[in-house]
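Undergrad: A structural model of the following input is requested.
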Amino acid sequence: MMQFARVLVEIEISEDLPKTVQFLNEKGKLMEQLLEFEWLPTQCRGCKVYGHTERMCNRKQTETWRQRGRNGEVEAKQSTMEHVPFLEDKGVTSGAIDANTQSTAAMDLSESQEISQHQGQLTNASKQVDELARNSKDRSTSEWTTPKRVGQQQVYFTESHNILSWNVRGINKREKQISLSTFCFVNKIGLGALLETKLRGDKVGKMMSSFFIGWNYYSGSASEGRILLIWQHHVVSVDVLKESDQYVHVCVKEVKSNKLFCVTFVYGRNSIEGRLPLWVDLAELSFPAIPWLVAGDFNVVFEGTDRVGGRTITALEMEDAQKWRALGLVDELRSKGSHYTWTNKQANEDIIYTKLDRIFKNEEWLDLFPQAEAVFNWEMLSDHCYCIIKPGATVNCGIKPFRFFNMWTDHGSFKDTVMQSWSKPSKGVGLDRIVRKLSTLKKSKVDWFRYGDDDTVYFHACLKQRRAYNCITSVVTESGQLIEKFDDVVAHFVTHFQKIMGSKSSASVPIQHSCFSLGHRLTLDQ
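TA: Coordinates of the predicted model:
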């Protein structure tokens, strides 16, 4: 009797086997199903061809052999030959090898290992000789080549799945569960907290096994029906550290990048007295050295502008929330989208909009995920906005150009720092030496900023915050299209300014170097 669905999947033999398949169910919803293979053919890890193992592969490989010279010296060489393992085991080589190669291939194992160990050193030495030859050739010519630095790769948050926080206001209905599953799939959710689920007992496991295949979940006794954690086990691993009826505090580790951080998902009570334990626990959950994110529905306003319509916000409502934020443990993550996150869905003058959902992070979060941002948008499934914390993609942004600010000259130690750096001995001749000195001077500027400010910690914290808010991670075009990929955002801005600035043109008059001797010139003291 067939106990599970069998699907015939036709793919190209050169492509990787699929792990999931997507399909539309009977309600027209897009679903994803994990695949399990009862049997797979043998595949060579070297040539990626099916039917044999890597040991039995007959493809060409690079073998290391040696040949004794007339003086008995050992010469290391490389030869490309047909690799026939079952013949080599019997001491027989391929017929494509000539007589000299056959005698050489029969050398003892110890000598072969010795040559292999020194092969890497010989290769590195050859590269150094080639580099010296190129440098010598460059010096003999009159052309000047500007030294270029290779940009370091700036890690933002690996392009993995997003983090979700959403007050769904009950998900007992099957139709709502299906829509929620589709939402998580479309928005690439890897870790999420569903608030006010109203699911208890076996209903949680039934929903997960039916519509969240391949997901793990946690519903504790203290937070049951209020906070439900879901995550894809192949994306992140989650350890629950502490929980109450108003929050669940977890440690998260990314599977691919092994990045470690903490997340506290919050669903606060709707009374001032009921939220008092929440503020006490959040104050004790401070992590000064670990990236920390606090997300959820706090059920309270933090500022006087967080409500439109209804009764006026009083100072008593905001007092506890503002005291907790004043501790300086976290500050709000950069966000976009809707400012207000809840509505009573009334009409005309009775409608009320309030900001109840927020995302906070500590300074270490910016060190690990400097480009992360929160997106608040409305969805028909709930009267609350959903919030998606989007990680930035790993891109190579290169190196920012050096900028000089006139205010630096007003600092008391500016001239001494410059002269101390400039007087250091430097290699090179002519412009090469000047470039090296300028590079050293810029490094001195970095050290000056790092150690010269009396309030270093606060200075760098403000700098990180400013960089995070000034970064453009997405743009909406005139046609309403949202562009979020880094390369596409850069291309959009370049194209826009090319239309304004015009096309590139070369200088019509060459530079007259004799002009440099005319007029006033800066002296060393200046």
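
Undergrad: CA atoms for contacts and neighbours, from now on please.
TA: Will do.

Undergrad: show me where the stretch 201-350 of the chain has strands.
TA: The residue ranges that make up the strands of the stretch 201-350 of the chain, judged by DSSP state E, counting those that start in this stretch, are 215-218, 227-232, 236-243, 247-254, 260-267, 292-297, 307-308, 331-332, 335-337, 342-343.

Undergrad: save the ones you listed as TSV, and put in mean neighbour count and distance to Ser181 too.
TA: Formatted as TSV, those follow (neighbours: other C-alpha atoms under 10 Å; distance: least, C-alpha to C-alpha, whole Å):
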stretch	mean neighbour count	distance to Ser181
strand 215-218	18	11
strand 227-232	23	11
strand 236-243	16	18
strand 247-254	20	22
strand 260-267	23	20
strand 292-297	25	19
strand 307-308	18	31
strand 331-332	16	28
strand 335-337	15	22
strand 342-343	21	22
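
Undergrad: just put those in TSV and tack on distance to Phe369.
TA: Compiled in TSV, these are given as follows (distance: least, C-alpha to C-alpha, whole Å):
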stretch	distance to Phe369
strand 215-218	24
strand 227-232	19
strand 236-243	16
strand 247-254	13
strand 260-267	10
strand 292-297	11
strand 307-308	30
strand 331-332	14
strand 335-337	14
strand 342-343	28
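
Undergrad: how about these, which one is nearest Ser160?
TA: Between Ser160 and those, the shortest gap by C-alpha to C-alpha is with strand 247-254, which sits at 8.8 Å.

Undergrad: now the angle from that closest one to strand 260-267?
TA: Regarding strand 247-254 and strand 260-267, their directions subtend 150 degrees when assessed with axes from the mean of the first three to the mean of the last three C-alpha atoms, to 10 degrees.

Undergrad: what packs against strand 247-254?
TA: Counting contacts by 3 or more C-alpha pairs under 8 Å, 6 or more residues apart in numbering; DSSP states H and E, strand 247-254 is packed against strand 236-243, strand 260-267.

Undergrad: coming back round to it: Ser110 is nearest to which of the strands of the stretch 201-350 of the chain?
TA: For the strands of the stretch 201-350 of the chain, proximity to Ser110 was assessed by C-alpha to C-alpha; strand 247-254 is nearest, at 43.9 Å.

Undergrad: what residues does the closest one touch?
TA: Residues lying outside strand 247-254 but in contact with it, judged by C-alpha atoms under 8 Å, 6 or more residues apart in numbering, are 223, 227, 235-243, 259-268, 278.

Undergrad: one more to put side by side:
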Amino acid sequence: MEVCNMIGWNVRGMNKKDKQNAILSICRENKVGFGAFFETKLKHEKIKEVFENNFHNWDYFSSPIVSGRILVVWQTKFVKVDILLEDPQLVHCRIKVSGQQEFFFATVVYGSNSMGERKLLWDKLASIGQLKSPWIIFGDFNAMFSYQDRIGGRQVLAKDIADAQDWLALGQVEELKCEGAPYSWTNKQEAGDRIFSKLDRVFINDLWLDVFPKSEARFKWDCISDHSFCVIRNQEVNGVGFLPFRFGNHWMQYRGYREVVLHCWNAPVVFGGGLSKIIQKLFRVKHTLKRFNREEVGDIVLSYKKAKEEYSRVQEALASNPSDMSLLHSVTQAQLNVSVLQRCYASFLKQQSKLNWIKFSDDNSRFFHAFMRKRRVANRISSFTIGGKTEEDYSKVVEHFLSQFKKFMGKGNLASVAIDHSCFMQGNILSLDLHVRLLRPFTKNDVKKALFSIHSYKSPVWMVLAWDFLRGYGQILVLRLLLQCWISFMMVTCRRT
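TA: Below you'll find the predicted structure:
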């Protein structure tokens, strides 16, 4: 389901035609299909004339209750809007996008400057309750939600945020990820007297990200108002590159997992040896497990859901015909399948949430998935801004991110620098005869003879040197033999003394 872009903006008056044209231009530039303008100062009887002259193909809602404060607009060819509730501080409506079956709710808010009147706003929002469909709330609340919502001027006090925090504590909605300007209003005074405040906000319920997982809000400034406007959009990401390989613990509970891994691991390696051989096997097992997950495991969440639906279906059929032995067998198999998939699903949730335990209930699963979606949205980098210009093209965002990473971490890789073999010829080197003597095979007696030829006043530093030499060339077997000979020598020495 696609959602049209939405806009919320305190325009501080729409009586002038130049300002109307500027607002319309911004709506076209951001492809807005639904929006709300606050503090329009337009009388209810004049709005029809304004829209007939400038806003062609746009519809609107206004009434004597909200006129001059809230103006709801939308493009009729994109959306259909039904007004459900109006109040001097909010308008609540249901929106259906053209060509889509689903609908969502939107509440546009313009809070009063009086703290006492804003208490009625919080009560009205609370009275809407917990909606069972996607719900978004945006607008100019004229209220602070935290101590950091104002820079300059009077310090934010606890009483300033108490009512807003009490409303948020009801759990109806939570704030949507926002980008752009951190503060949405300024008094435009000179340096030292200038105040920045965050008065405009966007909230969503937990069902919003189920339907619109790529939604985000961006605040931008324009010179025609002392408020920044907010564009809410369902961003389309062109691609996310290659996802890293992640092993699923629940894979081990599927039939054939052990055989697939062992067959892949025991298959001969065409070339290489030692550590290179192990790396090749690990790569091969990784790709085998990815194919196993794709072909055998699949979507564990969907499989578990289908298994439960199948169990309910055959159980209802058996209840209608209790004497049917085939249905009884089907119920037993379906119950066994649900039990297996439930364990796999629990393992999947446990691994994803990084917890040691998790309770099984619809509310817990729903909260977990909502939290994971919110974290993915918050961590996604979809744009960057340089010199006041925002770039949103995915390929350019990736290129910019990589260039910044290389600038911070460096471009060179010392491990891959080629060795200059000419350096070896500038010092003492082994002759061919010494090469042969080092490479020729030796026996245990040769090692024993070499050990006993060392004078007693010599320091055992040769053991350290031998360790470094052998570790570098991988002669672990020879090292073990040397250690055995040394132990034998010490035992003989102790007996003599």
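
Undergrad: where does the TM-score land?
TA: Counting by TM-score structural alignment, normalised by the length of structure 2, the TM-score of this superposition works out to 0.61. Behind it: 344 aligned residues with a C-alpha RMSD of 3.7 Å.

Undergrad: related to what we said a few turns ago, and Phe157 of structure 1, which of the strands of the stretch 201-350 of structure 1 is closest to it?
TA: The closest approach between Phe157 of structure 1 and any of the strands of the stretch 201-350 of structure 1, judged by C-alpha to C-alpha, belongs to strand 247-254 at 10.4 Å.

Undergrad: just tell me the aligned range of that closest one in structure 2.
TA: Aligned by TM-score structural alignment, strand 247-254 of structure 1 falls on residues 90-97 of structure 2.

Undergrad: and for stretch 265-276 of structure 1?
TA: Residue correspondence for stretch 265-276 of structure 1 in structure 2, counting by TM-score structural alignment: residues 108-119.

Undergrad: okay, now the equivalent of Tyr386 of structure 1 over in structure 2: neighbour count?
TA: Taking TM-score structural alignment for the superposition, Tyr386 of structure 1 sits opposite Phe229 in structure 2. Neighbourhood size, Phe229 of structure 2 [other C-alpha atoms under 10 Å]: 25.

Undergrad: and for Cys27 of structure 2?
TA: Neighbouring residues of Cys27 of structure 2 were enumerated by other C-alpha under 10 Å; the total is 18.

Undergrad: next one: the aligned partner of it in structure 1 from Ser165 of structure 1, what distance?
TA: Under the alignment (TM-score structural alignment), Cys27 of structure 2 maps onto Cys184 of structure 1. Relative to Ser165 of structure 1, Cys184 of structure 1 is positioned 11 Å away (C-alpha to C-alpha, to the nearest Å).

Undergrad: stretch 160-180 of structure 2 aligns to what range in structure 1?
TA: Residue span in structure 1 matched to stretch 160-180 of structure 2, by TM-score structural alignment: 317-337.

Undergrad: kindly report the same for stretch 444-461 of structure 2.
TA: Mapped onto structure 1 with TM-score structural alignment as the criterion, stretch 444-461 of structure 2 occupies no residues.

Undergrad: how about stretch 314-331 of structure 2?
TA: For stretch 314-331 of structure 2, there is no aligned range in structure 1, judged by TM-score structural alignment.

Undergrad: which residues of structure 1 fall in helices?
TA: 85-88, 99-105, 109-140, 174-186, 202-211, 272-284, 315-326, 363-368, 414-422, 431-452, 456-470, 486-501 (DSSP state H).

Undergrad: against structure 2, where does the longest one fall?
TA: Residues of structure 2 offer no counterpart to helix 109-140 of structure 1, counting by TM-score structural alignment.

Undergrad: list the buried residues for that helix?
TA: Neighbour counts using 16 or more other C-alpha atoms under 10 Å place Ser112, Ile115, Gln119 of helix 109-140 of structure 1 among the buried residues.

Undergrad: next one: the match of strand 247-254 of structure 1 to chain centre, how far?
TA: Between the mean C-alpha location of stretch 90-97 of structure 2 and the chain-wide mean there is a distance of 29 Å, by C-alpha atoms, centre = their mean, to the nearest Å.

Undergrad: how much does it stray from structure 1?
TA: Between stretch 90-97 of structure 2 and the corresponding residues of structure 1, superposition yields a mean separation of 0.8 Å, by mean C-alpha distance after the TM-score superposition for structure 1.

Undergrad: state the distance from Met31 of structure 1 to Phe23 of structure 1.
TA: If you measure Met31 of structure 1 against Phe23 of structure 1 using C-alpha to C-alpha, the figure is 5 Å.

Undergrad: so between those two, which is more surrounded?
TA: Met31 (18 against 11).

Undergrad: wait, doesn't Ala193 of structure 1 sit right on Trp166?
TA: Yes - contact criterion C-alpha atoms under 8 Å: Ala193 of structure 1 and Trp166 qualify, at 6.5 Å.

Undergrad: alignment lookup: Glu392 of structure 2 to structure 1.
TA: Using TM-score structural alignment to pair residues, one finds that Glu392 of structure 2 aligns to Glu484 in structure 1.

Undergrad: nearest residue to its match other than its sequence neighbours?
TA: Counting by C-alpha to C-alpha, 6 or more residues apart in numbering, the nearest residue to Glu484 of structure 1 once its immediate chain neighbours are dropped is Ser474, at 4.4 Å.

Undergrad: next up, the contacts around the one you found.
TA: Counting by C-alpha under 8 Å, 6+ apart, Ser474 of structure 1 makes contact with Leu482, Ile483, Glu484, Lys485, Phe486, Val489.

Undergrad: ok, Arg233 of structure 2 next?
TA: For Arg233 of structure 2, the contacting residues are Val3, Cys4, Asn5, Met6, Ser215, Glu216, Ala217, taking C-alpha under 8 Å, 6+ apart as the criterion.

Undergrad: now do Val301 of structure 1
TA: Residues touching Val301 of structure 1, when contacts are defined by C-alpha under 8 Å, 6+ apart, comprise Arg307, Glu317, Met318, Ala321, Thr354, Lys355, Leu356.

Undergrad: go again with 7 Å.
TA: Val301 of structure 1 sits next to Met318, Lys355, Leu356 when contact means C-alpha atoms under 7 Å, 6 or more residues apart in numbering.
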